[in-house]
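J.: With the sequence up front, the predicted model follows.
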Amino acid sequence: MYKFDIDSFRRNFLTQHDRPDLPFGQERPPVFTSAAAAQDKVNASRIWRRWGDTFIAWQYGEWVDEASAVHRTAFLGDWSAISKVILRGKDATRFLMHIGVADLTRFPVGRLRHFVMTDASGKVATEGVLGRIAEDEYYYTAGGGEWIVYQAAQGDWDVSAQLVTPDWFIYELQGPGSLDILERAMGTRLRELEFNHWCAGRIAGADVRILRTGISGELGYEIHGSTLHGADVWETILEAGLPAGMEPLGMRCQVLSHIEAGIATAGFDYMPASIGGPGGSNISVSGGGQRILGTYRFNGVEDLFRSPFELNWCSPKVVARCDFIGAEALRAELDAGGPARRLVGLVWDTRDVMDVYASLFEDGEIAPQMDMPRRYAAEYLAVHADGALAGCATSRVYSPKLRRMISLAAIDREAAAPGTDVEVLWGTSPDNQRIVRASTIELPFKPDNRRTDVKAL
C-alpha cells in the first residue's frame, strides 16, 4: 500500500491552480497525479507532461502499441487533471436545467449523461459528464467546472457547487477487454451495469465509483475515487490488465481515440465561450499557456466558438421545450435553417502526407513536419473547397487502426457532404506551407461500440 499525503497534495494543487503568478518550481511546486508512484514503475520514457495543473506520464512504451490497445484489448489512462464538481441542494435539478441544454426531469439516481452548457449567444461554454448521485446531489466532471460554480453564485438558488478536483482521481479503462479486466480487479461481476449508468464498488480495499462511459467509441469504463488511494487502485487495475495485453496510456496518445470516435475536445477542436470571462477556461490564445497554431486566420477567439448543433451535441426537441441560458439563440439558429457549419471527419491523402515526410530526405526546403501521432497543441488549419475558404481542420492525428492521417473539421454545410474533396493548408509559417488533399466523411470514423450488450459476453 502506498503512502500518500492528501493534505499536502491538495495544498500544492490549489497553489498551482490559484497562483499561476508564483515562480514555478520554487513557490509553486509541480503537482504529479496521485498515481505517480505506481505509474513511475512502468513509465519507460521517464517523461512527464503537464495537463492543466497536474503532471501526467507522457508515454509508457511504444506509442503505436498504446494507440492500438483500445481496439485490441484495452488501455488504462489517467484523466485526473479534469475538473470535478459536486452539486447539492433542493434546487440542484432546477439549477442544472437553467444552465444546461438538457431535460433532467427523467434523469434518475444512478444515471449519467453528456451535459452541455451554453452562454447567452448559444455557444458551448463547457461540457462534460453529469451523474446523479442522490435526489438532490450531482457529480460533474469536465475541463471547465468553474463555469458551474460561477453560475451557482449568480442566482438565488438553494444549491452549493464545490470544486473537488484535487480530491478525486479519474481513470479511463477503455476497449473490448475492459470489462473482464475491471471485474478481475474488483473481484465481482459488472454485467448488469448498462451504458451511461454508474455503481459503487471497491478496488484495492478503497471505495470507488464505476461509470460505464467514455469517449473512445469502444466499450469502456471510468473509475473514480479518492486521491488518497489513487496509486493503489491504479496498480491493482494495471496488474489485472497487463496479462491480458492491456496498455497504460500516456498523454501522447490520449486524445487519439476521441478523434476516431468523432468527439470534439475543448481547446483542441473549439474554444469554450467561457474563455477569459468569470468562471471561464484558463486556455490562452497568445503569450503563456496554450497557444493556437496553424494556418486558419481568425479575427478573434470568438471565431473558434461553436454551438452544440455544430458539434452534433444538441437535440432540437430539447431546445424547443426547455428554457436555459442560450436557448433563444439556439432557437434562432434552428429558425435560420440550422448551423452554418458542421463537424465532419477528414481523411487526408496518403501520398500528400508521405510527401511531407519525404522532404526530410530530398533536396529543397523541408516541409513543416507532422508530429506523430499528433501535435499536442491547439492547431487550426485552413480548409478550402472549390478554391474558397470553407472552414478549419483540427486534431490532425495518425490512426494506426485506420492506417491514415485523419482530423476533424468544422466546415460550411455546403462542403460537408460525405465524399467532398477539400484541401487542407498545412504548416505554420506563411513562407513554408503545403496543400494536403482530403475528403470528408460522416463521423465517427469507426463503428460506435460504447453500447455493447455485455450481458451476452
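T.: Yep, that arrived. Given the structure is predicted, the values throughout are model-derived calculations rather than measurements. Residues are numbered from 1 along each chain as shown.
J.: C-alpha from now on. contacts and neighbour counts both.
T.: Fine.
J.: Report the buried residues of the host helix or strand of A185.
T.: Per DSSP states H and E, A185 falls inside helix 178-186. By neighbour count on 16 or more other CA atoms under 10 Å, the buried set for helix 178-186 is 178-186.
J.: Same check on stretch 363-382?
T.: 367-368, 370, 372-374, 376, 378-382.
J.: Run the chain-centre distance for the helix holding A185.
T.: 23 Å (CA atoms, centre = their mean, to the nearest Å).
J.: could you point out which element follows it?
T.: Scanning onward from helix 178-186 (DSSP H and E), the first element met is strand 198-203.
J.: Quick one: residues in contact with that following strand.
T.: The contact list for strand 198-203 (CA atoms under 8 Å, 6 or more residues apart in numbering) reads 110-112, 131, 185-186, 193, 207-212, 233, 236.
J.: Write the ChimeraX selection for whichever of these are buried.
T.: Selection command for ChimeraX covering only the buried members of these, criterion 16+ other CA under 10 Å:
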select :110,111,112,131,185,186,193,208,209,210,211,212,233,236
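J.: What sits closest to I133 if chain neighbours are left out?
T.: Spatially, and ignoring its direct neighbours in sequence, I133 is nearest to V109 (5.6 Å; CA to CA, 6 or more residues apart in numbering).
J.: My guess is that neighbour contacts E135. True?
T.: Yes - here V109 reaches E135: they are 6.6 Å apart, a contact under CA atoms under 8 Å.
J.: any idea how far E260 is from the nearest residue to I181 once chain neighbours are set aside?
T.: Closest residue in space to I181, ignoring its immediate chain neighbours: G241 at 5.3 Å, by CA to CA, 6+ apart. Distance, G241 to E260, using CA to CA, to the nearest Å: 23 Å.
J.: dropping in the other structure now:
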Amino acid sequence: MSIEKRYEDVLKIFERPDLEPKISDYLPFYHENILYTTVLKNFLYPYEFTGWKDEQLSWKKTCYIHGGLNPSPLYRFSGKEAEKFLSKYCVNTFSKFPVYSGKHCITCDEEGYITSDGVILKTAEDEFETYWMWSLVIAMKNEEGNYDLEFKDLTNDKFLFQVGGPNSFKVLNSVTDDGLEDVKFMRFINTRIDGKEVRIVRLGMAGSLAYEVHGNISDAKSIYDTIYKAGIEYGIRRLGWHTYMMQHTENGFPQFGDHFMMKLPGSPSNKGNVVGSIGKEATGYANPVELGWKKTIKFDHDFIGRKALEKLVENQTRDMVSLEWNTEGILDVYASRFIEGETYKDFDEVNDMIYKGIGTVLHQDKVVNAQGDLIGVSSGRVYTYYYKKMISLCSLDLEYCQPGTEVIIIWGEPNMIQKKIRATVSRFPYYDENRNQSFDVAIK
C-alpha cells in the first residue's frame, strides 16, 4: 500500500464502499478529494485539503483549523507535591504561575540536552496538565512513591484542535458560550461549544493570533465540524499535516523532528537518523540555549541539568536565527536536472520535514563561513509561498548572528556532489506580522 491515498482508494482499503471509513476518533471524514497519509498515525490522516499553497496562506490572511496533533500525549500531575516534582525536572520557574495560565515547558539531561519540550497548563491549585512531555512520564516511573502526587494519562481521553490566523478570534468567539476578549497570550478559559465542555488556550505555532481547543474525545468530531462550518464565512481552511509542519520555521520556534531531536532518557542514540550535509555522525540533539530559548531557563530552583545550563548560558556560543536562502543558488540546484553532468540533490519537497515516508528523519545542513569553517547548523528548510523565499532556522555562532550577515549553506549529502548556497541572516522570527503575543482582538 502506498503512503498516500485519495478518497477512492480509502474506500477500497476498508472494502466497504457502502460505509464511511473510520479515519480516526478525532476528525470528521469529508467526502472530498483529500490527500491522506498514514505516517506517524495509526489511521489515515489528512495530508492536504486544498493544497499547501492555499493552506499556508491561512495563518496570515484568514484562519485555519488543524487536528493533526491528535492524540497528543497529555499527562495530569496533581497533589501537594506535584509542583515540587515538576520543578525538579523543568527548567521553567514556578514562582509566578497562576491558575488558567500556561508555559512552554523544557526538560534536560545532566549535560543540558533537551529531553522533552511542550506545554504545561496550571488547571487548578496543585494541578498541572502537560502536553508532549514524555520525559516526565519516564521520570514519574523512576520516582514512583517519592512524591505525594497523583499521575493520570489522559492521552486517549481528550482532543486538541488548533485554530489560528487573524480571523481565529472571530470564528471561535462566534461558537463559544463565553467571549474570548479577555483571554491573553498563554492564558485559557473553560467554556462550552454546542453545550459541550471545552478549554480554549491562546497559543499557537504559526506566530499569528491562534488558539487551541481542548475537550473530551467523544465530542471531537462534532466540535471540529462546528468550528469549521462557523469559519467558512471568515475564509477558514482545514490544515493538513504537510502544511502544518511549515509553521515552525516561519514562526522562529524550533520543533522536535524538524529542527532538533530529543534525547529521551534510556533511548538509543539517534546517530544515523540525520540526513543532509551535517553527516551521519550527527545526532540532532540540542540544548535550549542554542535553540534561542535561553529566556525560558530560570535558575531560581534546582533542576536536572542546571549546572550544565549555567555554563552554557554564561559561555553562550550560538543562538537561533532565520536564514534567507539566495535565489540564484536555489535555481542552480533545479537547473542541474537539465545540464550534462552530476545533478545536485533535489528539492523534492517544499520543506525538509520528512513525514511522508515511514518514520521520522531529521534534515540538517552545515553552515560555513567564507573560509569554509563550520559556524552553524541549518534545519527546517521551507519555501514560504507568502514571502516567495526559501528560509530555514539556524543555530549559528554568535559573531555571525547580526541580520544582513552572509553565510554559506552546504546542500547535499556527504557522499554526493554538494552545492554551496549563499544565505543571509534575516529577521527572527521571519513571520513578524500581527504576532499572537501582541494581537489586540478588541481592535482587529
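T.: On my side now, so go ahead. What you are looking at is a predicted structure, and each value in this text was computed from that prediction instead of being measured.
J.: Show me what L408 of structure 1 lines up with in structure 2.
T.: In structure 2, the residue paired with L408 of structure 1 according to TM-score structural alignment is L393.
J.: Who are the contact partners of I292 of structure 1?
T.: So I292 of structure 1 contacts 285-286, 377-380 (CA under 8 Å, 6+ apart).
J.: Still touching in structure 2? Go through the residues you listed.
T.: Here is what carries over to structure 2 from the contacts of I292 of structure 1, by both residues aligned by TM-score structural alignment, their matches' CA atoms under 8 Å: 285-286, 378-380.
J.: Need the max-distance pair from those.
T.: The most widely separated members of those, counting by CA to CA, are S286 and Y380 (14.0 Å).
J.: element containing T130 of structure 2?
T.: strand 127-131.
J.: by contact count, what packs against that strand?
T.: strand 74-78, strand 114-124 (3 or more CA pairs under 8 Å, 6 or more residues apart in numbering; DSSP states H and E).
J.: on that earlier part again, kindly state which residue of structure 2 is aligned to the residue nearest to I133 of structure 1.
T.: Aligned partner of V109 of structure 1 by TM-score structural alignment: V99.
J.: Run a quick neighbour tally on its match.
T.: 16 (other CA atoms under 10 Å).
J.: Kindly report the same for V289 of structure 2.
T.: Other residues close to V289 of structure 2 by other CA under 10 Å number 22.
J.: Identify the residues contacting the closest residue to F195 of structure 1 other than its chain neighbours.
T.: Nearest residue to F195 of structure 1 in three dimensions, chain neighbours excluded: R212, at 5.2 Å (CA to CA, 6+ apart). Contacts for R212 of structure 1 (CA under 8 Å, 6+ apart) come out as 193-198, 220-222.
J.: residue in structure 2 matching R212 of structure 1?
T.: By TM-score structural alignment, R212 of structure 1 lines up with R202.
J.: what about its match, distance to S24 of structure 2?
T.: 26 Å.
J.: and if you look at V275 of structure 2?
T.: Distance from V275 of structure 2 to S24 of structure 2, by CA to CA: 31 Å.
J.: So for these two, which residue has more residues nearby?
T.: Between V275 of structure 2 and S24, counted using other CA under 10 Å, V275 has the larger neighbour count: 21 against 16.
J.: Quick check: chain neighbours aside, which residue is closest to the aligned residue in structure 1 for that one?
T.: Counting by TM-score structural alignment, V275 of structure 2 corresponds to L293 in structure 1. Distances taken as CA to CA, 6+ apart put E379 closest to L293 of structure 1, at 4.5 Å, once the chain neighbours are dropped.
J.: and if you look at E365 of structure 1?
T.: Closest to E365 of structure 1 by CA to CA, 6+ apart is S359, at 7.1 Å.
J.: Quick one: map the one you found onto structure 2.
T.: Per TM-score structural alignment, S359 of structure 1 is aligned with S336.
J.: can you pull the contacts of its match?
T.: S336 of structure 2 neighbours (CA under 8 Å, 6+ apart): 342-344.
J.: Can you convert these into a markdown table and add a column each for secondary structure?
T.: Listed next are the contacts of S336 of structure 2 as a markdown table, based on DSSP: H, G, I helix; E, B strand; the rest coil:
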| residue | secondary structure |
| --- | --- |
| E342 | coil |
| T343 | coil |
| Y344 | coil |
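J.: Alright, calling it a day.
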